[in-house]
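**Q** Could you look at this predicted model? Sequence included:
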Amino acid sequence: TLVKTKGKLSFQEPKTKGSIRTIKVPDLAIQTLKAHKLKQKEIKLAASSAYKDHDLVVANWTGSMIDPADINADFKIACKFANVPQIRFHDLRHTHATLLLQLGENPKVVSERLGHADVSITLNTYSHVLPTMQEDLAQNFNVAMQNIKKKSL
């Protein structure tokens, strides 16, 4: 985990054991990460000996850590450029979780993906999604009952 203490960036162990986990990511994300890695290789070659490879996905042109405040500032500019609502970079985690729940993914699976110790944390944090899920559930159940009724006629 990247932390900033007294103006200095460093890595520290994650807060919990659940923070260290393997998750499945979609093929599109894998393709995007591979393209990003190729771009990093180009930057590394151009920077020559100035580049110190720390094996970071997000790094500056010398391969070093980027201050989270700078990432947020750059992300804010990217949001404006893309004409989407401006959110903090960390809010992408919340957006991801909300979208998964809205897609009807199992809250337990979403909870595990987020590294929450218990599904109740996920359900309490994303309770704003549940009302629309209740509407979807009612509609889906209605369709199922209508299909059963048609079959029994």
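**A** Done, it's in. Numbers count the residues shown, from 1 in each chain.
**Q** Please make it C-alpha for all contacts and neighbour counts, starting now.
**A** Will do.
**Q** tell me, which helix in the protein spans the most residues?
**A** In the chain, ranked by residue count with DSSP state H as the criterion, the top helix is helix 130-152.
**Q** ok, structure two:
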Amino acid sequence: MAAYPGARRGELLNLRWSDVDLDGKQITITGSAAFIDGERIEGTTKSGRKRIVSLDDGTIRVLKAQRSKQAAGQERRGTDDHVFTTGWGEPIHPDTVSSLTATMIRRYNNPAKEPKPKEPLPHARLHDLRHIHATTPLLAGLPVHVVAARLGHADPSITLHVYAHVIRAAEASAAGIFAEAIGE
């Protein structure tokens, strides 16, 4: 879920079920959550605007499974409808989510009961999934303004600046693509 919508950690931790449209295959990112001086603070997104992000079928399946898991849970202390919660129904602390990335990679690379994978996963941070979400569609030729909208960048120039190296790599193949298209 962290990779496919390209959302920031705080945006996902602020996500409520009321922001999820499973039938319409989209989420509305309305704000962000963080911990400041030991207190959970919820506020606006980085740009100060909400955005709607379309989702693929696989992500919808993950969200449906999460909802079922929460509905089947024992007595819950949480009072609102956060999508990502602890087993008690309370909102997850951002640092917990970030540390899970390293734990999942370690478990994949060193499985308890199975042989080690032929190609271990490299070290990665949770935020790296957002970068993968940005670079993959850019390399596939998706227009910068579409990627910028998904990421919540206020202006596509932000996306161009942050991902200039990806765009330059794609530009390097432009001459060959053009020549092939006109039959050279």
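**A** That came through fine. Quick caveat, the model's predicted, so the values are computed rather than measured.
**Q** Report the TM-score for the pair.
**A** The pair, once superposed, lands on a TM-score of 0.83 when counted by TM-score structural alignment, normalised by the length of structure 1; 142 aligned residues with a CA RMSD of 1.7 Å.
**Q** and the longest helix of structure 1, which residues are buried?
**A** M133 (16 or more other CA atoms under 10 Å).
**Q** Also stretch 110-122 of structure 1?
**A** For stretch 110-122 of structure 1, using 16+ other CA under 10 Å, the buried residues are V110, S111, E112, R113, L114, G115, H116, V119, T122.
**Q** Could you list which of those belong to strands?
**A** Among the buried residues of stretch 110-122 of structure 1, no member falls in strands (criterion: DSSP state E).
**Q** of all those residues, which comes closest to M145 of structure 1?
**A** Within the buried residues of stretch 110-122 of structure 1, the smallest distance to M145 of structure 1 is 28.3 Å, found for V110 (CA to CA).
**Q** And the counterpart of the closest one in structure 2, how far from L160 of structure 2?
**A** Taking TM-score structural alignment as the alignment basis, one finds that V110 of structure 1 is matched in structure 2 by V147. Summarising the geometry, the distance separating V147 of structure 2 from L160 of structure 2, computed by CA to CA, to the nearest Å, is 10 Å.
**Q** So what touches the longest helix of structure 1?
**A** Contact partners of helix 130-152 of structure 1, identified using CA atoms under 8 Å, 6 or more residues apart in numbering, comprise Q102, G104.
**Q** That one: how far from the chain's middle?
**A** Using CA atoms, centre = their mean, to the nearest Å, the distance from the centre of helix 130-152 of structure 1 to the centre of the chain it belongs to is 31 Å.
**Q** swap in stretch 155-171 of structure 2?
**A** 19 Å.
**Q** Check the separation of the first and last residues in that stretch.
**A** From its first residue to its last, stretch 155-171 of structure 2 covers 21 Å (CA to CA).
**Q** Then stretch 121-131 of structure 1?
**A** Across stretch 121-131 of structure 1, the straight-line distance between its terminal residues is 17 Å, by CA to CA.
**Q** Can you show me the helices along structure 1?
**A** Across structure 1, reading from the start of the chain, the helices by DSSP H fall at 27-47, 68-82, 91-102, 107-114, 119-125, 130-152.
**Q** Same list, the ones you listed, but as a markdown table with distance to G7 of structure 1 please.
**A** What follows is the helices of structure 1, written out as a markdown table (distance: least, CA to CA, whole Å):
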| stretch | distance to G7 of structure 1 |
| --- | --- |
| helix 27-47 | 26 |
| helix 68-82 | 11 |
| helix 91-102 | 23 |
| helix 107-114 | 28 |
| helix 119-125 | 31 |
| helix 130-152 | 40 |
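**Q** Quick one: closest of the ones you listed to T16 of structure 1.
**A** Put simply, out of these the one that sits nearest T16 of structure 1 is helix 107-114, at 12.0 Å, with distance taken as CA to CA.
**Q** What is the closest one packed up against?
**A** Contact analysis of helix 107-114 of structure 1 by 3 or more CA pairs under 8 Å, 6 or more residues apart in numbering; DSSP states H and E lists helix 91-102, helix 119-125 as its packing neighbours.
**Q** Give me the mean deviation of it from structure 2.
**A** Following the fit onto structure 2, the mean deviation recorded for helix 107-114 of structure 1 is 0.9 Å by mean CA distance after the TM-score superposition for structure 1.
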